[in-house]
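1. everything below, folded, please.
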Amino acid sequence: MPPIEYPLINEDSVHIEKLVRQYLPIAPEEVANAVEVPNSKIDGFSSVYRNAYSPDKLLSKPHPSIDSLYKAFHHSVNVRPNGPCFGSRKKLSNGKFGPYVWQDFQTINNRKTNLGSGLFFILQNNPYRSSTDPELDLSYNPLNQDVQSKFIVSLFSHNREEWAIADLACQSYSITNTALYDSLGPDTSRYILNLTKSPVIIASKDKIAGLIKLKEDSPAELQNLIALVSMDPIDEALDANLYVQARNNKISLFDFFQVEKLGAVNPLPHIPPSIDSIYTVSFTSGTTGANPKGVVLEHRQGVSAITFCCSNLRGIEGGVSYAFLPLAHIYERMNLAFALFQGISVGFPQSPSPLTLIDDCKQLRPHYVALVPRVYTKLEAALKSQTVDNDEKPLLKKLFSTAINKKLEWQSEADGSEGKHLVYDKLIGVLAKKIGFDRVVSMTTGSAPISPETLKFLKASLNTGMSQGYGLTESFAGICTSQKYEANPGSCGAISITTEMKLREIPEMNYRATDEGGPRGELLLRGPQIFTHYYKNPEETAKAIDADGWFYTGDVARIDATCGNRLYIIDRVKNFFKLAQGEYITPEKIENTYLSQFPFVQQLYVHGDSLKTFLVGIVGLDPATIDGYISRRFKDKISTKADILDFFKNPDHKRQLLIDMNSSVNGLLQGFERLHNIEVTFDPLRIEDNVVTPTLKIRRPVASKFFKEVHDNLYDEGSLIRKEESKL
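-> Here you go, the predicted structure:
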């Protein structure tokens, strides 16, 4: 074991805080572009690109002394012990939720220490410990500085303060954790628990019975699971049956508060992690339908992710963040890590339901909001119905249309243009306050493509900037992000200061490093923010990372040489097939183009057959906007989903919808890339059907089988666009 490294001089946390506030974030124009590394181009690849702010080296820490997520959190504990850290809403006697109740940084620090100590206590004194794998070491060893902790803690719930406290407890004792989530299903959860040999799961109470049943059905595979900790109180009398079921399956059952109390009376000193310690194993579902791969993420990648955030985003004093996206996924964990380092208060949703977002925001009034395109498009539709599409109040419609259209015009003049106006900003401020967005200084989006028109409208209508980022589980979320006020939204910005990139040519998909306007090809990443291996999976690791350390993302990108070498994600590798006439089709590119240009559709699955000459598709209508489209196009008023589906069973109506979809992509797709027939429905791509991953990427082999009957019917019906078909 290498010796622990210590600096000669330790800087005071308050001094570090002053440096962070003084020098971060970097000016937007300094990190907005990328540059080529000289003499880095080799055959079959583009040049290597780095951020223009630091072209000669990659950066990995916000400060030399902050080299673990543990130290990042403790920095804020030292600087602002009495500042609000975590906030939650309590359910009132009338069934509604009250205001946010806050716990300060020192309280959270004490609670996670108690929980960590308590976890060791319930495992070391567990009556079923002897039934676990002999290689599973549950002992407490304060000298343990191994990269891999001896056991893995599993977390399973929607976003709540107990989830985050458990995560911090693991950091404090160099324990690796992993996350389960509902969309995995019992088979995949069983696979993860068996692979990791996880001895304890910390879960919300509603998951406990299902987890006990999981072990009951697979006692050999889950022999190591000997403890469950409920995040909610458990009553020995009311929940006696749960205790009996747990004992019958060799599981000790506790609630969160019991474990905290046990830790408080049996305290253990922290075992601080090193920069190489494994923080989490984040399981990511692939698009093939196979078992998920466990992405091993060290504290090194976590601190690099904080560095990426700090370079682009200011942590304002007294700032509040809304932890809406699932903490089981890496996007929200990056947001949480940044917030805790910068001393930003984190408010948690009142429930697992996404429908409570606006109600929470009205109470929380966050400064930082990170959502996904699906949520933003619904927000866009709701705002439009109150403003530019508000036919019931023509005066209000005219006022907001004038203000929003002028801001759209001004914000498109140049990068960085905020389009501020004394009168219009006050009017728009009323709208933002109505939904709790009046203090927002940062809106970010990621995980899937978003329409540039949505970005433009939300910036103008909410009077704030908005960034689109790109990242993966393997990169600890974001490794690039656009400027908040990008004149022509659509890019993911320049590669960040923590990572370098290059593109691999894909001749069979006609993507080359010499393409006009900038290279195109598979995106490759390297740097301190990029993972090093998959958990217990050397075969997949060897496929993903080459001998020089480049990670092959599987995403196809374009680098815009005409605009600062900014990055655009345009396709997926291997997502292509050939039609009967010999044309190659890349369905993801086609889907993204339709979705970005035709806002009345929120899901699309494009399918082709090598024996056919045209494409068919399954369309998922956007319930928030489709009635407006029907009203304007067909002069008909329909509101219920059932009536809308009946409406589009009419071949003339379906054909007109398809014509409008194809018109929206004029100049962007060639004739053979356009759809010729469609199935119209709502929400066809559901996680529970296994046709999409939890991050909503289409599992094409699975989807092709699942929708086979639909595809056959569409091809039997034939092309609805006869004139276009004749051009093929």
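2. when you work out contacts or count neighbours from here on, use the C-alpha atoms and nothing else.
-> OK.
3. which parts of the stretch 601-728 of the chain are helices?
-> 626-634, 641-647, 651-664, 700-706, 708-717, 722-726 (DSSP state H, counting those that start in this stretch).
4. which of the residues in the last one are buried?
-> With burial defined by 16 or more other Cα atoms under 10 Å, the residues of helix 722-726 counted as buried are Glu725.
5. tell me how far it lies from the chain's centre.
-> Between the centre of helix 722-726 and the centre of its chain there are 40 Å (Cα atoms, centre = their mean, to the nearest Å).
6. tell me what it is packed against?
-> Packed against helix 722-726, as judged by 3 or more Cα pairs under 8 Å, 6 or more residues apart in numbering; DSSP states H and E, are no other helices or strands.
7. another one to check against the first:
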Amino acid sequence: MASQNENGFTEETLRRIWKYNFVLPDGINENTSPFDTTLSSHAAQGKPQALPVPGTKQPGYSEIYRNQCSPDKVISGYHPSVKTFYDAFLTVATTYPKRDCIADREYDQKLKKWGNYKWLSFEETAKRRTKIAAGLVHAVRKATGFDPADKKYIVSVYAPNCVNWILTDLACQTQSLPTVCLYDTLGPHTSEYILNLCESPIVVCSLANVPRILSLKHKLPHVKVIVSTNSFESVPGQFEPAGQSKKELLNVWANDQGVALYSLNEIEALGADFPIADRPPKPEDIYAINFTSGTTGNPKGAILTHANVVAAIAMGRHCLGKNFKPDQVATVYSFLPLAHIYERIAMCIIMSLGHRQAYPHGPVTEIFEDIQILKPTNVNMVPRVLNRVAAALRASTIEAPGLAGAISRKAHEAKLNHLYATGSPNHPIWDFLWSRKIRKKLGFDNLNSLVSGSAPLSKATVEFLKVALAAELLQGYGLTESMSGISVSQPEEPLAGSCGAVAPTTELRFRDVPELGYTANDKPFPRGEIMLRGPQMFTGYYKNNEKTLEAFDEDGWFHTGDVGTVDKLGRIFIIDRVKNFFKLSQGEYVAAEKIENTYLANSSLITQIFVHGDSTESYLVAIAGINPDSYATLANKVLHKRIRPTDLAALAATYDVPEVKAAFIKALNGSTGNLLQGFEKIKNVLLRFEPLTPENDTLTPTLKIKRPAAVKLFKAEIDAMYKEGPLSDSGALNSTPKL
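-> Below is the predicted model:
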């Protein structure tokens, strides 16, 4: 495994990377409880949350912004005894050994159904991770001769969220072994690229992924051990002829490929027979290499250290501390992929505070079955899910006919006015009469807060969900390279839409982007590319000096590629992307991502949209993924039909009807008000249900649009839209077509 100096980084590249320095908030010492989340004070409501540092403005750049609670220094930790994630987990396991830690649902073979969650305590988790660590080390040593005491290697993990994923991650930390994650939507070529780049000798994966790795083995010279997170045991009562069990068949295949095959249970038993002492990591040691899903070319592996993790935990404690009290154990549902840094750091934050988290039993379409059983207090979400939840709730409440709809509209109006006046999503009367029923229906009986990341949510959606669920909905901003979030909006903010202020663990400034018309001198507040620096920032791209050097400027500031601004409170707003722009035939420059985000943030008609323009054309077209609930209402109104939102086949029959498309364009453009200029609004559209997916290679695994791939896939449809010409958005034909 390559260290930073072995990555081929030049002296200039190393000079630009943040140097580790352990800095604590004022007033923290050995006598401070490591579970106290009240030490980083939030600004009072209406007071600045982040401040420009006087005297730091330079030509082409804004002043440097820091959090108001630490304007003189950037924080990198939260307690003197915790300098690695290994320390953080050990602190909890020794302080609260009997507390619940992690859980999966059990499958009842007799009833053929999933049952309740089965919890492991922190003490049980600690014991199992130690045995698994010893087993992993023994298996790799036997297959390769490698020993982490002499040669650190990278453990690859290729499995969905589950208890065994967490146990593997914690086990690797006891031996200072970094991990790298693979996931289904990467595809075989990218998985092959990552495994070979990292020279990983071992892959811990789900049983379903064992054949995928074995089928690639002839291209993976470094892989010598495969560990299944699932048991190989047959279902009780199921007959399997001798020599034809899963384990026997896979063993034959593995032996042919020169691979040792184990289940995680076998690894744990091996570790019990051959125990080894912990080799704790140092802050500078690599915790993980997280590959960013680039929209073109091979992904880049962001090197993330234990120091980065601790800084990110400190960020989470500052931003989310009000929602996680030390004496009130939170129950967190973790369904977003742990392979992505957003959910992984959420796991680290929750675990460091001694709270418990549980994992899904199956696909994302069944998460609310889990939620009904678990009744979580906190859930990490993404707009793709929240938009659907909001649309379904609107349809059954404030958009419903009759008395139920009237009561819902009255409750919604009263709670919304209360939210604007106080910032609180709670209401003394309507929480009990209205929100309580909604929460119970979803399994959110105990819900405290939701956190959303990865893309913007509309102001209307944030406000509706806050009042309907009587819970906080917080939005954050961050990247893989910043160890996830560097900001999260505060609870009880009356006005929705921001990503909150930069946390005490990072500093921020804006760089002029004159080609897009953004400058640090813009009024009333600076606008430009967001530049980040501090202890949360990654320490380079694995074995990629060129991209690392490009990522940081001479003063160590990281180029995010995101264009943003702040308001009078210092809260961050994302408004554009640096590179996603093109020129139309009449000379106007168009920023596609800004337009897409504007549509997504202001219209409930869509769940995704890809805006396209061409230098030979004078207007924009789009590929839009419809939100069935809102779209059905529009289509039914135009066509005088009664199509149910769940009848996707009937909805699909309306997608190409000119009257529907025209009404859709009118409603979509109308939702943006004056946020878009005329040439920035689409004039024709292709309607589909989820046209953009990782499976058709138009989305990255983190759901960013791969523009060249999308243009290639939809070339015929784009050409047809331009041939059809601009659709009227002011009215439809007089006659109603028969479907």
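8. still on that earlier bit, need the helices of the stretch 601-728 of the first structure in a markdown table with distance to Ser467 of the first structure, can you?
-> Formatted as a markdown table, the helices of the stretch 601-728 of the first structure follow (distance: least, Cα to Cα, whole Å):
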| stretch | distance to Ser467 of the first structure |
| --- | --- |
| helix 626-634 | 26 |
| helix 641-647 | 33 |
| helix 651-664 | 24 |
| helix 700-706 | 29 |
| helix 708-717 | 37 |
| helix 722-726 | 37 |
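9. got a list of what Lys261 of the first structure touches?
-> 114-115, 118 (Cα atoms under 8 Å, 6 or more residues apart in numbering).
10. now which residue in the second structure aligns to it?
-> Using TM-score structural alignment as the criterion, Lys261 of the first structure maps onto Ala269 of the second structure.
11. helix/strand/coil for that match?
-> Following DSSP: H, G, I helix; E, B strand; the rest coil, we place Ala269 of the second structure in the helix state.
12. please report how far it lies from Glu284 of the second structure.
-> 31 Å (Cα to Cα, to the nearest Å).
13. any idea what Ala421 of the second structure aligns with in the first structure?
-> When the first structure is aligned by TM-score structural alignment, Ala421 of the second structure is paired with Glu413.
14. wouldn't its match be in contact with Ala487 here?
-> Yes. Between Glu413 of the first structure and Ala487 there is a contact at 6.1 Å, judged by Cα atoms under 8 Å.
15. these two: which is more packed in?
-> Each of Glu413 of the first structure and Ala487 has its neighbours counted (other Cα atoms under 10 Å); Ala487 has more, 19 against 14.
16. which residue is the nearest non-sequential neighbour of Val382 of the second structure?
-> Ser452 (5.1 Å; Cα to Cα, 6 or more residues apart in numbering).
17. who's in contact with that neighbour?
-> With contacts defined as Cα under 8 Å, 6+ apart, Ser452 of the second structure is in contact with 380-383, 473-476.
18. what's the counterpart of Ile479 of the first structure in the second structure?
-> Matched across to the second structure, Ile479 of the first structure falls on Ile486, judged by TM-score structural alignment.
19. make sure that match is indeed in a strand.
-> Yes. Under three-state DSSP, Ile486 of the second structure falls within a strand.
20. what about it, neighbour count?
-> As a burial measure, Ile486 of the second structure scores 29 neighbours (other Cα under 10 Å).
21. wait, it sits on Glu507?
-> No. Ile486 of the second structure is beyond contact range of Glu507, at 9.0 Å (criterion: Cα under 8 Å).
22. aligned partner of Leu523 of the first structure in the second structure?
-> In the second structure, Leu523 of the first structure lands on Ile530 (TM-score structural alignment).
23. make that Leu340 of the first structure, sorry
-> Aligned partner of Leu340 of the first structure by TM-score structural alignment: Met351.
24. okay, now that match: neighbour count?
-> Neighbours of Met351 of the second structure (other Cα under 10 Å): 21.
25. cool, and Asp643 of the first structure?
-> By the measure other Cα under 10 Å, the count of residues near Asp643 of the first structure is 11.
26. so how far is Leu24 of the first structure from Thr498 of the first structure?
-> From Thr498 of the first structure across to Leu24 of the first structure, the span is 15 Å (Cα to Cα).
27. more neighbours: those two, which one.
-> Legend: neighbour count by other Cα under 10 Å for Thr498 of the first structure and Leu24, higher for Thr498 (27 against 18).
28. that one: what's it in contact with?
-> Contacts for Thr498 of the first structure (Cα under 8 Å, 6+ apart) come out as 58-60, 304-305, 307-308, 479, 527-529.
29. which residue in the first structure lines up with Asn67 of the second structure?
-> Aligned counterpart of Asn67 of the second structure in the first structure: Asn51 (TM-score structural alignment).
30. my guess is that match meets Ser496, correct?
-> Yes. In terms of Cα under 8 Å, Asn51 of the first structure counts as a neighbour of Ser496; the distance is 5.6 Å.
31. that concludes my questions; thank you for your assistance.
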